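Trainee: The following block contains a protein sequence and its predicted model.
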Amino acid sequence: MPAPPRITVEVPVLRVGDGPADYEGLGSFVQALRRPQGLHLTLLHVGILADFAQDIEDWTKGNTAAGSAIQATVHWLQALPELEGFAGSSDRLIVLGGGSIAGLEVAVPQHVMDYQVSLVQGLHELLDGLLVDNVDDFILSSPALGFRYPHWVPHVAVGQPPSHARGPWSISPLAVECGPSRIRNGQFLPTGD
């Protein structure tokens, strides 16, 4: 049985550098370079929806049922405004995910930073409406959300770092072209009221 899909708000990466050779060149820095077709930049990670809803029910000691949390979260996600495509750049590879992921650290335009901040503010409002107290503590401790740091670092995961390497590594500057925002695995969100 396949694992339930993780829900994120993200932008697809349409192109890294001037062509395939620029992206393939990153293979000299990382192991198991990911295929360029699936690259994305995550704006907000929600995680497995049922787990997120259960985290809310547990945190509120049952005052908000998981089913209500799922319904409210789906409505919130589907009402999010779309972020238009944009161009960023990267000149550095960093290590993420406790050392298991190598990613391009991406410099993004200010309006993208503002959009990501608005997503976090919206998440705060959603959780407040679901009777979650100490929202910041909840966000940093919810296993489903998986927030390790309160500060967002725009990045594109590209592979695995070399064994026991900590980075960061400077690279030749690369343009990173991104498409409009979307809900990853949005087709798996429940429908109906």
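Mentor: Arrived safely. Remember, predicted model here, so these are calculated numbers, not experimental data.
Trainee: For the rest of this, base every contact and every neighbour count on C-alpha atoms.
Mentor: Fine.
Trainee: Next one: Glu177 from His40, what distance?
Mentor: 10 Å (Cα to Cα, to the nearest Å).
Trainee: Who has more neighbours out of these two?
Mentor: Set Glu177 next to His40 and count neighbours by other Cα atoms under 10 Å: His40 wins out with 21 against 17.
Trainee: Does the spatially closest residue to that one that is not a sequence neighbour fall in a helix, a strand, or a coil region?
Mentor: In this structure, His40 finds its nearest non-sequential neighbour in Pro12, 4.3 Å apart by Cα to Cα, 6 or more residues apart in numbering. When classified by DSSP: H, G, I helix; E, B strand; the rest coil, Pro12 comes out as strand.
Trainee: From Arg184, how far out is Pro12?
Mentor: 9 Å.
Trainee: Okay, one more to line up with it:
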Amino acid sequence: MANRRRGGWDSTTQVTPPITVEVPVLGIGAGPSDYEELARYVFALRRPRGLHMTLLHLGALDDFCRDVAGWTKGNTSAESALLKTVAWLEALPVLDGFSGSADKLIVLGSGGVCGLEIDVPASVRDFQVSLVHALHELLDGLLVDNIDDFILSSPALGFRTPRWVPHVAVGRPLRRGPGPWEIGRVGVEFGESRIRNRQFLRESDPG
């Protein structure tokens, strides 16, 4: 377990991609040129069609379920964790689409990616907090003790900090340094929340 990369998906070693709750980006600014302006700061700007904001990262389900089984010393099996987690995911509420805005680019993770830091309505932050509370309830039902420690330790979850920073990853920064980089404020439109890679929920194999 110690050799698994935190929060990452290596298609050569993982059977299933990570599961996240996210909202898709429907538009940035008044038109395509507003997004293309970010090429002044970003190398290999990502395609607009795939842009999204992650609300909760669960990781690959087989990895997550093995993490639970290991943490509980087998009191919850990986198979039982899978069944309960899939049912939990499919019962999550849906967040309606909303509008946000951004006026800066921030460095993400180890610095290889930067993203738009998004100002979101309070209702979106409340929804994200409710997802974290729901995750706590799931883990409690899976007999995980010291839940906060588990969340920050699980390689599948990949959490590095309990603080959620709303952002949309857009590409690799052109400039070196910690950022942030100020840009002209742009509006960002988001669609309703969805489970990324939902088609893999029933295909995961924790064995």
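Mentor: That came in fine, so what should we check first? A quick note: this is a predicted structure, and the numbers were derived from the prediction, not measured.
Trainee: returning to that earlier point: which residues do Glu177 and His40 of structure 1 both contact?
Mentor: Here Glu177 of structure 1 and His40 have Val13 as joint contacts, going by Cα atoms under 8 Å, 6 or more residues apart in numbering.
Trainee: I figured Lys52 of structure 2 hits Val21, correct?
Mentor: You called it Lys, but residue 52 of structure 2 is His. No - between His52 of structure 2 and Val21 there is no contact under Cα atoms under 8 Å: 10.0 Å.
Trainee: looking at structure 2, which residue lies furthest from center?
Mentor: Within structure 2, Asn75 marks the point farthest from the mean C-alpha position, 27.9 Å out by Cα atoms, centre = their mean.
Trainee: If we ignore the residues flanking it in sequence, what's nearest the aligned partner of it in structure 1?
Mentor: In structure 1, Asn75 of structure 2 lines up with Asn63, judged by TM-score structural alignment. Using Cα to Cα, 6+ apart and skipping the chain neighbours, the partner closest in space to Asn63 of structure 1 is Glu57 (6.8 Å).
Trainee: what about the one you found, neighbour count?
Mentor: For Glu57 of structure 1, the neighbour count with other Cα under 10 Å is 21.
Trainee: Tell me where structure 2 has helices.
Mentor: Along structure 2, counting by DSSP state H, helices occupy 32-36, 61-71, 78-90, 122-141, 147-153.
Trainee: looking at the ones you listed, which is closest to Ile183 of structure 2?
Mentor: If you check each of the helices of structure 2 against Ile183 of structure 2 by Cα to Cα, helix 32-36 wins as the nearest, at 10.6 Å.
Trainee: Spit out the contact partners of Ala66 of structure 1.
Mentor: 50, 53-54, 56-57.
Trainee: what number of residues lie near the nearest residue to it once chain neighbours are set aside?
Mentor: Nearest non-adjacent residue to Ala66 of structure 1, counting by Cα to Cα, 6+ apart: Ala53, 4.7 Å away. For Ala53 of structure 1, the number of neighbouring residues by other Cα under 10 Å comes to 22.
Trainee: contacting residues around the aligned partner of Ala53 of structure 1 in structure 2?
Mentor: In structure 2, Ala53 of structure 1 lines up with Cys65, judged by TM-score structural alignment. Shown in contact with Cys65 of structure 2 (Cα under 8 Å, 6+ apart): 77-79, 81-82, 206.
Trainee: Any chance of a markdown table for those, columns distance to His167 of structure 2?
Mentor: Shown next, in a markdown table, are the contacts of Cys65 of structure 2 (distance: Cα to Cα, whole Å):
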| residue | distance to His167 of structure 2 |
| --- | --- |
| Ser77 | 35 |
| Ala78 | 32 |
| Glu79 | 33 |
| Ala81 | 30 |
| Leu82 | 29 |
| Pro206 | 31 |
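Trainee: Val168 of structure 2: which of those is nearest?
Mentor: Comparing those against Val168 of structure 2 with Cα to Cα places Leu82 closest, at 28.9 Å.
Trainee: How many residues are close by that closest one?
Mentor: Neighbours of Leu82 of structure 2 under the rule other Cα under 10 Å: 22.
Trainee: Verify the contact between it and Leu61 for me.
Mentor: Yes - applying Cα under 8 Å, one finds Leu82 of structure 2 in contact with Leu61, separated by 7.0 Å.
Trainee: In structure 1, what sits opposite Leu56 of structure 2 in the alignment?
Mentor: Taking TM-score structural alignment for the superposition, Leu56 of structure 2 sits opposite Leu44 in structure 1.
Trainee: Let me see the contact set for that match.
Mentor: 8-10, 116, 119-120.
Trainee: Tell me who's in contact with the residue nearest the centre of structure 1.
Mentor: By Cα atoms, centre = their mean, structure 1 has its centre lying nearest to Thr42, at 2.9 Å. Applying Cα under 8 Å, 6+ apart to Thr42 of structure 1 gives the contacts 8-11, 154-156.
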